[in-house]
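Trainee: sharing a model prediction with you, sequence too.
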Amino acid sequence: MNDIHWMTAADLGRAYRAGTLTPESVVEHLLQRIAHHDRDLNAFVAVDAEQARAQARTAGQEMKRGLWRSALHGVPVGIKDLIDIAGQVTSCHSRLMLDQVAQRDATVVARLRDAGAILLGKLALHEFAIGGPSDDAAYPPARNPWDPRHQTGGSSSGSGAAVAAGFVPLALGTDTGGSIRNPAGHCGVAGLKPTYGAVSRHGVFPLSFTLDHVGPITRSVEDLALAMNVLAGHDPADPASARTPAPDHLAGLNQGLAGLRFGIVRHFHEEDAHASEEVIQAIDQCGAILRAGGAEVTDIRLPPLARFTMTQRVIFHAESWAVHANWLRSRPGDYSHIARRKLIVGAFLGAGDYVQAERWRKQLIEAVDHALEQVDVLIVANSFEPASEIADEIEFVRTYGRHARSPFNLTGHPALALMCGLSKTGLPLSVQFVGRCHADDTLLRAGAGFEKHSGWGSSHPPMTYPRAA
């Protein structure tokens, strides 16, 4: 019972079927853990204990009758607080939204409910998925379970922290420029930005219409596959929802690494930017682990990182300004200083800038597609530095933009973040695997193979620190 909080969603499902655990006992255990530890981490902005207990009772009764809704039946989940849950506030971590009660579930929440998952509550984020970590937003910023003096990465900060801390085995995040993969990487867990359009965004507060993705954060690749089997699929309520049929993400998960071709995009972190030596060594070790598992690993080149980054930034700032322009004009003081500073940039872009960026985007999509004709999976550094201290604004500003995540929001290719080491200060290091569009199942197979051979998937934060200041 003491290790329930480190069990994966798949582990919980197996225990339910074996009769060794019940959803009620799991929910009570996790609620107690949250009450004890979240005062240090601020991962949740709202815990709905009463509803979680009611859902757990219902799930337990259904299981006794032999009704099994899905592999996520009875599994507790956390929801990033810009995703609607009917009857609950969708705050976006902002004073501007504290009175916004959702009238209906977002599509992803409805699919989790139908699958029998248990909604534990709403998770912290950077304000409007851009402004953080901020002390002047509606709620305090989430902190890193490996060391609460350090930031989690964002913007799905609470999602990464909650999964890493053993509060939930599964959380939903969103990713516009890396906001699933950044906290997954800094918190030492697994995060998937699916192919653009694979998972519905209906009922999710937008940041950038053509860059936003919704996806899962978990402690194992198997759990990512379980989540995608529930979340993925066409939704007519999302205009960008893909009509390509969703694959069975579990079907080939355990086929191993043999026969897979990986290409390391080394120039992103060694030439275009210079990652820390720890990150460079960790990426090199990833290649060695994959080769030992039977994969083919070579180097491969894409256009310069700056070309991707600048193109993504123009589109992002133009589209986020379109979302926030009215409030920025009428209520600028209600934003945190970081959100206001970032969002205002879009006011200074013209239509020509946006059109030109879209032209570049097409060229960059073609370049990534061409690279993925030569290999099955790209290996790309995630963050170029470990997580900075949350109170060190200078170091935060210096390191936060040093990454290679945003290229794949721009191109829409699926990208998977996995832990691949520890820094000398005991903080997680992370790698990205990037796959072909609508081949998320192959990408997860690659991730599962790496997880098995590396052993990093079983790592957990010590959780023995005193209360953060």
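Mentor: Sure thing, it's come through.
Trainee: drop to CA atoms for contacts and neighbour counts, all remaining ones
Mentor: Will do.
Trainee: longest helix in this structure, by residue count?
Mentor: Determined from DSSP state H, the single longest helix within the chain is helix 305-330.
Trainee: and the most centrally placed residue in the chain, how far from residue 192?
Mentor: With distances taken as CA atoms, centre = their mean, residue 180 lies nearest the centre of the chain, 2.1 Å away. To residue 192, residue 180 is 7 Å away according to CA to CA, to the nearest Å.
Trainee: buried residues of the longest helix of the chain, list them for me.
Mentor: 305, 308-309, 311-325, 328 (16 or more other CA atoms under 10 Å).
Trainee: and that helix, what other elements does it pack with?
Mentor: helix 337-343, helix 351-374, helix 407-411 (3 or more CA pairs under 8 Å, 6 or more residues apart in numbering; DSSP states H and E).
Trainee: contacts only, for residue 290.
Mentor: Residues in contact with residue 290 (CA atoms under 8 Å, 6 or more residues apart in numbering) are 257, 296-297, 449-450, 453.
Trainee: and those residues as a markdown table, adding distance to residue 354, neighbour count and secondary structure?
Mentor: Converted to a markdown table, the contacts of residue 290 look like this (distance: CA to CA, whole Å; neighbours: other CA atoms under 10 Å; DSSP: H, G, I helix; E, B strand; the rest coil):
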| residue | distance to residue 354 | neighbour count | secondary structure |
| --- | --- | --- | --- |
| 257 | 41 | 23 | coil |
| 296 | 39 | 18 | strand |
| 297 | 37 | 21 | strand |
| 449 | 40 | 23 | helix |
| 450 | 38 | 25 | helix |
| 453 | 44 | 16 | helix |
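Trainee: from the residues you listed, which is closest to residue 360?
Mentor: When those are ranked by distance to residue 360 (CA to CA), residue 297 comes first, at 28.9 Å.
Trainee: so who does the closest one touch?
Mentor: Contacts for residue 297 (CA under 8 Å, 6+ apart) come out as 261-264, 287, 290-291.
Trainee: among the residues you listed, which ones are in strands?
Mentor: Among the contacts of residue 297, DSSP state E puts 261-264 in strands.
Trainee: all strands of the stretch 351-469 of the chain, in order?
Mentor: 377-381, 415-422, 428-435 (DSSP state E, counting those that start in this stretch).
Trainee: just checking, what packs against the first one?
Mentor: Put plainly, it is strand 377-381. With contacts taken as 3+ CA pairs under 8 Å, 6+ apart, strand 377-381 sits against strand 261-264, helix 277-292, strand 428-435.
Trainee: of those, which is nearest residue 213?
Mentor: The nearest among the helices and strands packed on strand 377-381, by CA to CA, is strand 428-435 at 14.8 Å.
Trainee: in the closest one, what's buried?
Mentor: Buried positions in strand 428-435, judged by neighbour count with 16+ other CA under 10 Å: 428-435.
Trainee: return the member of the residues you listed nearest to residue 398.
Mentor: Nearest to residue 398 among the buried residues of strand 428-435, counting by CA to CA, is residue 429 at 17.4 Å.
Trainee: this is the comparison structure:
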Amino acid sequence: MTDLTELGIKAIRDGVAGGDFTAREVAEAFNANVAAANAQLNAFIVPTPEKALEAADKTDAKRAKGEDLGIMGGVPIGMKDLFATRGVQTTAASHILEGFVPQYESTVSQNLWNAGAGMLGKLNLDQFAMGSSNETSYFGNVVNPWRKAGGGNAAMSPGGSSGGSSSAVAARLAPAATGTDTGGSIRQPSAFAGITGIKPTYGRCSRWGVVAFASSLDQAGPMARDVTDCAIMLEAMAGFDPKDATSLDMPVPQWEAGLNADLAGKRIGIPREYRMEGTDQEILDSWERGKEWLRDAGAEIVDISLPHTKYALPAYYIIAPAEASSNLARYDGVRYGLRDLPDGAGLQDMYAATRAEGFGDEVKRRILIGTYVLSAGFYDAYYNQAQKVRALVARDFEQAWEHCDVILAPTTPTASFPLGSLSDDPLTMYLNDVFAVPASLAGLPAMSVPAGLNSDGLPLGLQIVGKPFDEQGVLNAGLAIEQRAMFSAKPERWWA
């Protein structure tokens, strides 16, 4: 029999529906991989093998009765531990929420269960989704299954914040996983791990039941083996939700059916401002290859300008921490989660002790920055200015769409780096998001597709950014790259 853990969403769904194998066989195979690898990769905070089997048995029972299995029927997935899951611990990788078991289900996860998916477990991440390397989790670092070629044994970063998701998919612990993207947290880890991930248009997937970081930026999306799998999973995740005031009240397109790698008549924009100092030459070389691949697919390559790009990252690191400082004020030790109550302490002492104990250093750093820029003396000087910059970044994209249909850029300025190598340099760490943040500020759909390996044998990603609501255009351009890159490399199985 085929190794079922080498199959992606479409192959599993179609195989289960066609009777080639059962959903239980699939779940058992992935459960075994999780059990064998998690001690070394630390991708899962809480494995839930029983949940995967329960969903699989439901799918097999439906098939026996001839009922519709759903577009994710028989597919077990990893769930980033930012999504509330009824009856299963949800922590956002933070000590302050350790032991919190929600009595409700996030809209996105419920949509996936309704579509026939099952849950292999809750995936590790940077604490409260704040990080680019998956080193800020209270539950320990996630390790990238990829290592440098030539016998290098250094543990590499899987990217962040969705590092548990990228590691699990790359290591065949899950055929796909949910991620969230605030400033690149789906795309950057996808690039680091050699997988595909898409952040849809802001509002396309409900934020209800997702632990908030920066509410005007957070957006859920799929991370999977290829473009087709991302299209299928996004179709299952998306949809209007009256419980989320920012949810798009629009029908969900049939993205899988609409996939088409023929880009004849399409114009691909190349932003001159993205050729930034400090970007690896091999990244720039892969960008050049990407242009040729899209030209070969029938597209016209045009130069465009996004003049406010250089201001996007500093604006993001004002707006996102400001929203985080507001959102995270709810973690006070009163209603749920950790409570640290020193002897003789009053209410303010309890707040201080709980937050000091419960939040990690990076979360504290961002809360302090956010509180500072929202304070009375600095609100206009920082926060309001950053919002104006955000509007200018969005306007740059609006003007660019007059000249092109989608934009091609690198996903990251470098390939993955060793864990610990940037821990003492938060500013350099923040620069990992330099190519991803502009699309987040503008709320645009954007995806990362594997583009090959560098000279160290590590994956590189190319990013496609599209017009609002045009996930189909992004997916189609991604498919054109995927077909020409023919990326089939996978990490050597050193962990089990």
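Mentor: That came in fine, so what should we check first? All of these numbers come straight from a predicted model, not from anything done at the bench.
Trainee: so what corresponds to the residue nearest to the centre of structure 1 in structure 2?
Mentor: Mapped onto structure 2 by TM-score structural alignment, residue 180 of structure 1 lines up with residue 186.
Trainee: now the residue mapped onto residue 158 of structure 2 from structure 1: how far from residue 240 of structure 1?
Mentor: Aligned by TM-score structural alignment, residue 158 of structure 2 pairs with residue 152 of structure 1. Remark: distance between residue 152 of structure 1 and residue 240 of structure 1 (CA to CA) = 29 Å.
Trainee: show me which of those two is the more surrounded one.
Mentor: Set side by side, residue 152 of structure 1 and residue 240 show more neighbours around residue 152, with 35 against 18, by other CA atoms under 10 Å.
Trainee: isn't that one up against residue 161?
Mentor: Yes. Between residue 152 of structure 1 and residue 161 there is a contact under CA atoms under 8 Å: 6.7 Å.
Trainee: what do the two both touch?
Mentor: Between them, residue 152 of structure 1 and residue 161 share these contacting residues under CA under 8 Å, 6+ apart: 142-144, 183, 187.
Trainee: okay if I get those residues as a markdown table plus secondary structure and neighbour count?
Mentor: Formatted as a markdown table, these follow (DSSP: H, G, I helix; E, B strand; the rest coil; neighbours: other CA atoms under 10 Å):
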| residue | secondary structure | neighbour count |
| --- | --- | --- |
| 142 | coil | 34 |
| 143 | coil | 29 |
| 144 | strand | 32 |
| 183 | helix | 31 |
| 187 | helix | 34 |
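Trainee: can you tell me which two in those residues are farthest apart?
Mentor: Checking these with CA to CA, the most distant pair is 142 and 187, at 11.3 Å.
Trainee: spit out the residues that contact these two alike.
Mentor: Any residue near both residue 142 of structure 1 and residue 187 by CA under 8 Å, 6+ apart counts here, and that gives 152, 161.
Trainee: coming back round to it: give me whichever of the helices and strands packed on helix 305-330 of structure 1 is most buried.
Mentor: For these, the largest average neighbour count (mean count of other CA atoms under 10 Å) is found in helix 407-411, namely a mean of 25.
Trainee: quick one: it aligns where in structure 2?
Mentor: Using TM-score structural alignment, helix 407-411 of structure 1 pairs with 438-442 in structure 2.
Trainee: show residues contacting the matching stretch.
Mentor: 181-184, 217, 309, 312-313, 316, 390-391, 393-394, 397, 445-446, 465.
Trainee: switch the cut-off to 7 Å
Mentor: 182-183, 217, 309, 312, 390, 393-394, 446, 465 (CA atoms under 7 Å, 6 or more residues apart in numbering).
Trainee: between the residues you listed, which is nearest residue 115 of structure 2?
Mentor: residue 446 (23.7 Å).
Trainee: how far away is residue 209 of structure 2 from residue 386 of structure 2?
Mentor: 28 Å.
Trainee: cool, and residue 466 of structure 2?
Mentor: Counting by CA to CA - residue 466 of structure 2 and residue 386 of structure 2 are separated by 23 Å.
Trainee: next one: residue 471 of structure 2
Mentor: 27 Å.
Trainee: again, but for residue 56 of structure 2
Mentor: The gap separating residue 56 of structure 2 from residue 386 of structure 2 is 48 Å, by CA to CA.
Trainee: then residue 107 of structure 2?
Mentor: The gap separating residue 107 of structure 2 from residue 386 of structure 2 is 31 Å, by CA to CA.
Trainee: hmm, back to that, would you list the strands of the stretch 351-469 of structure 1 in CSV and tack on distance to residue 134 of structure 1?
Mentor: Converted to CSV, the strands of the stretch 351-469 of structure 1 look like this (distance: least, CA to CA, whole Å):
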stretch, distance to residue 134 of structure 1
strand 377-381, 26
strand 415-422, 24
strand 428-435, 22
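Trainee: leaving out the residues flanking it, which one is nearest to residue 465 of structure 1?
Mentor: Of all residues not flanking residue 465 of structure 1 in the chain, residue 147 sits nearest, at 7.4 Å (CA to CA, 6 or more residues apart in numbering).
Trainee: and that neighbour, how many residues sit next to it?
Mentor: 24.
Trainee: C-terminal to the one helix or strand residue 52 of structure 1 maps to, what's the next element?
Mentor: Per DSSP states H and E, residue 52 of structure 1 falls inside helix 49-64. Per DSSP H and E, helix 49-64 of structure 1 leads on to strand 76-80 as the next helix or strand towards the C-terminus.
Trainee: next secondary structure element downstream of that next one?
Mentor: helix 107-114.
Trainee: mean per-residue distance, that following helix to structure 2?
Mentor: Superposed on structure 2, helix 107-114 of structure 1 shows a mean distance of 0.7 Å to its aligned residues (mean CA distance after the TM-score superposition for structure 1).
Trainee: just checking, what packs against that helix?
Mentor: For helix 107-114 of structure 1, the packing partners by 3 or more CA pairs under 7 Å, 6 or more residues apart in numbering; DSSP states H and E come out as helix 221-231.
Trainee: in structure 2, point out the residues matching the helix it packs on.
Mentor: Residue span in structure 2 matched to helix 221-231 of structure 1, by TM-score structural alignment: 227-237.
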